[in-house]
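>>> Pasting the sequence and the predicted coordinates here, then a few questions.
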Amino acid sequence: MNAWLSLSLAILAEVIATSALKASDSFSRLLPSVMVIAGYGVAFYCLSLALKNMSLGIAYAVWSGAGTALIALIGVVVYRQKLDVAAILGIGLIVAGVLVLNVFSKSAAH
């Protein structure tokens, strides 16, 4: 499987798992709790596949940065959480960093 595809699946699974973590209510609700465990399992497996053909630093930076931005968006849309200007600016910088890594970095392959 392509490293970037594996990394994208890892990000998607991690975002689903983290969203379910809030819904699990401290693991007191069964279905969201199962989604957390399965989601993180899939996320780390897909991340391990990506690391076969991608440098650790780049993969982790993209994984954590994209995941952080997507979780913040889910917090706003699903959980009606508010972001102040500093939070929006910070998330924008994270997204910009991920874009710079994807578009300009030659360090992605190892």
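Thanks, I have it. Numbers count the residues shown, from 1 in each chain.
>>> use CA for all of it now, contacts and neighbours both
Will do.
>>> residue nearest the centroid of this protein?
residue 67 (2.3 Å; Cα atoms, centre = their mean).
>>> quick one: contacts for residue 73?
Contact criterion Cα atoms under 8 Å, 6 or more residues apart in numbering gives no residues in contact with residue 73.
>>> In three-state terms, label it for me.
Secondary structure for residue 73, judged by DSSP: H, G, I helix; E, B strand; the rest coil, is helix.
>>> Repeat that for the one 10 residues further on.
Counting by three-state DSSP, the backbone at residue 83 sits in coil.
>>> count of residues packed around the residue lying closest to residue 3 once chain neighbours are set aside?
With sequence-adjacent residues excluded and distances taken as Cα to Cα, 6 or more residues apart in numbering, residue 3 is closest to residue 50, at 4.2 Å. Residues within reach of residue 50, counting by other Cα atoms under 10 Å, total 23.
>>> and here's the other structure:
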Amino acid sequence: MGYLLLAGAIAVEVAATTAMKYSDGFSRLVPSLLTVLGYVVSFTLLAQTLRTVSIGTAYAIWAGVGTAAIAAIGIVFLGDGLTLAKAGGIALIIVGVVVLNLGGAH
């Protein structure tokens, strides 16, 4: 159940960060509200995750997968460029999360 909550926390955090892009520096009401609400929900889900998943593992996965997902959304939907360095960084994040989980993370 902990990892399901963590997946929800990541999904909501990614949605909130995407909404932040459209908030225009928090000058647009609806995207700003979605950003704030999304972060509250994401942190709540992350806090629930910590009941069964270690903090180091949960936070590393939450931050790493969220970062990789936002980078991919930026590239695919928002016109961010894809450089070799950016692709390598995303790959390293993914590999790091996999190694963390294979290495006996609890």
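Right, received. Where do you want to start? Fair warning: this is a prediction, and the values are worked out from it, not measured in the lab.
>>> list the helices and strands the host helix or strand of residue 85 of the second structure packs on?
Taking DSSP states H and E as the criterion, residue 85 of the second structure maps to helix 84-102. Applying 3 or more Cα pairs under 8 Å, 6 or more residues apart in numbering; DSSP states H and E, we find helix 84-102 of the second structure packed against helix 55-77.
>>> ok, now which ones touch the nearest residue to residue 27 of the first structure once chain neighbours are set aside?
Closest residue in space to residue 27 of the first structure, ignoring its immediate chain neighbours: residue 33 at 5.3 Å, by Cα to Cα, 6+ apart. By Cα under 8 Å, 6+ apart, the contact list for residue 33 of the first structure reads 20, 21, 24, 27.
>>> and the first one, how many residues sit next to it?
For residue 20 of the first structure, the count of nearby residues is 21 (other Cα under 10 Å).
>>> just checking, it touches residue 36?
Yes - when contacts are counted by Cα atoms under 8 Å, residue 20 of the first structure is listed as touching residue 36 (5.6 Å).
>>> can you pull the contacts of the counterpart of residue 36 of the first structure in the second structure?
Using TM-score structural alignment, the partner of residue 36 of the first structure in the second structure is residue 35. Contacts for residue 35 of the second structure (Cα under 8 Å, 6+ apart) come out as 15, 16, 17, 18, 19, 20.
>>> now residue 51 of the second structure
With contact set as Cα under 8 Å, 6+ apart, residue 51 of the second structure has these partners: residue 2.
>>> Fine, thanks again, bye for now.
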